[in-house]
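Undergrad: below are the sequence and a predicted model for it; my questions follow.
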Amino acid sequence: MPYLLNNSQNSNPPGSPRSKWLTVSYQPVSLFTLKRSDATSKAARSNLVPTPYAIKMALLKALLESQGKHHQNDFEIWIKSEFTWIRDLQIYLLPPEQLVVNRNGYKLRYYDQTTDKADKNRSTVPMLEGFVFREWIHLQGELKICAGECDKLTQLTQLFAQINYFGKKGCFFQFLPDATQQTDTPTFTPNPSNSFTVQPMDDLGKKTTFNRINPFSNEKAQIDKDRIIEPGFLPLQLRSTSARYDFYQRY
């Protein structure tokens, strides 16, 4: 998902009928990690930046927490409409200026889920020991997110302002209200000549429904239908690498 900054466009005043795209900025305030879709429970590489799927799920979480209690009597109708416009957003990301990926190995004790299915007549050891592999990313600079086309930019801005983490809980980001822009075209657009790093980008399928991604529903989401994974290209160059870290710099 490569990008080209568009500095020639004019920003429209908030509420302008031409404004269809919203650009917001976040300042990372802690390490970031978000397991890739092809990761396992014991060996998990991290995405370098949040994916469109993670961003839309964060928007949905903010929507439900702030407005869900007001729609107890018409929840099904309300969430169908709200979920549709969030699902259909097109998301572009501009990474921070520098990223350092730290690779770590941990020795953990974890619960053996097969214990529940084991023979009850023999002794079992429900707690096992093992090594896990994780990546934590230090982001230096601002993370920019451009979302559109949408006619609910005021509501979208309010939802973004309520988000304080992406990825794993504890990966905090500070919303920067003064850096918010409403424009009639994206503030940055794909530019294949400046893409050096590939990252799988998962997103919501065009026809998926709220019940498919709702963990409390009996309906199950399907890969390549309700959750699609496509290669994304980031304008990042690998400047230095070793067995313990990777250093990227934005082009």
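TA: Received, thanks. Residues are numbered from 1 along each chain as shown.
Undergrad: make it CA atoms for all contacts and neighbour counts henceforth
TA: Will do.
Undergrad: is Ala58 in a helix, a strand, or coil?
TA: helix (DSSP: H, G, I helix; E, B strand; the rest coil).
Undergrad: my guess is it meets Lys169, correct?
TA: No - under the criterion of Cα atoms under 8 Å, Ala58 makes no contact with Lys169, lying 11.1 Å away.
Undergrad: between these two, which has more neighbouring residues?
TA: Legend: neighbour count by other Cα atoms under 10 Å for Ala58 and Lys169, higher for Ala58 (19 against 11).
Undergrad: in space, what's closest to that one - neighbours in sequence excluded?
TA: Ile163 (6.7 Å; Cα to Cα, 6 or more residues apart in numbering).
Undergrad: the structure to be compared is supplied as follows:
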Amino acid sequence: MQTLLPTLLLQINYLGKRGGFLQIMGQPQSSRELPAGHFIQLTATALQDFETTGTLQMLDDCGPSLTFAKANIYDASTRIVLHKDRVLRHIVLPYQLIRSSRSYSWYQRTGEMETVER
């Protein structure tokens, strides 16, 4: 399965949210450690540094009490409780809006801003 996974990941280009298009820039590789400075810890217990020019984003997360049975949208007898089963996380993504129109928004990582001609 480990050799099949990178090939399968290359086939994904949409994550299920309107505007959730993504483009993989290279063959996915396995690593035991995360590259420094490239990830935001969503479940951190302490405050983290963030880019002041970044983009504020609210993300949905699953709480520790959420089960597959509770998440079943076809079962009217169960309910997901906000702040218990469903946790909202506010993060600042290190991306800044460059251009947008009615049909697209172009964001660029903040450390790469000097390469953009406006």
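TA: Yep, it's here. Note that the structure is a prediction, hence the values are computed from the model and not measured.
Undergrad: can you give me the TM-score here?
TA: Superposed pair, TM-score by TM-score structural alignment, normalised by the length of the second structure: 0.56. Supporting alignment: 96 aligned residues with a Cα RMSD of 3.9 Å.
Undergrad: for the stretch 151-251 of the first structure, which segments count as strands?
TA: Per DSSP state E, counting those that start in this stretch, the stretch 151-251 of the first structure carries strands over the ranges 173-175, 181-183, 188-189, 197-204, 227-234, 236-241, 245-250.
Undergrad: what residues does the last one touch?
TA: Judged by Cα atoms under 8 Å, 6 or more residues apart in numbering, the contacts made with strand 245-250 of the first structure from elsewhere in the structure are 95-103, 235-241.
Undergrad: can you give me the angle that strand makes with strand 236-241?
TA: Relative orientation of strand 245-250 of the first structure versus strand 236-241 (axes from the mean of the first three to the mean of the last three Cα atoms, to 10 degrees): 150 degrees.
Undergrad: and strand 245-250 of the first structure against the second structure, how far off on average?
TA: With mean Cα distance after the TM-score superposition for the first structure, strand 245-250 of the first structure departs from the second structure by a mean of 4.1 Å once superposed.
Undergrad: repeat for the fifth one
TA: Taking mean Cα distance after the TM-score superposition for the first structure, the mean distance separating strand 227-234 of the first structure from the aligned residues in the second structure is 0.9 Å.
Undergrad: quick one on the thing from earlier: nearest to Gln90 of the first structure, out of the strands of the stretch 151-251 of the first structure?
TA: Using Cα to Cα as the measure, strand 197-204 is the one of the strands of the stretch 151-251 of the first structure that comes nearest Gln90 of the first structure, at 9.5 Å.
Undergrad: residue range for the closest one in the second structure?
TA: With TM-score structural alignment applied, strand 197-204 of the first structure matches the range 55-62 in the second structure.
Undergrad: the matching stretch: average distance to aligned residues in the first structure?
TA: With mean Cα distance after the TM-score superposition for the first structure, stretch 55-62 of the second structure departs from the first structure by a mean of 0.8 Å once superposed.
Undergrad: check what contacts that stretch and list those residues.
TA: With contacts defined as Cα under 8 Å, 6+ apart, stretch 55-62 of the second structure is touched by 85-97.
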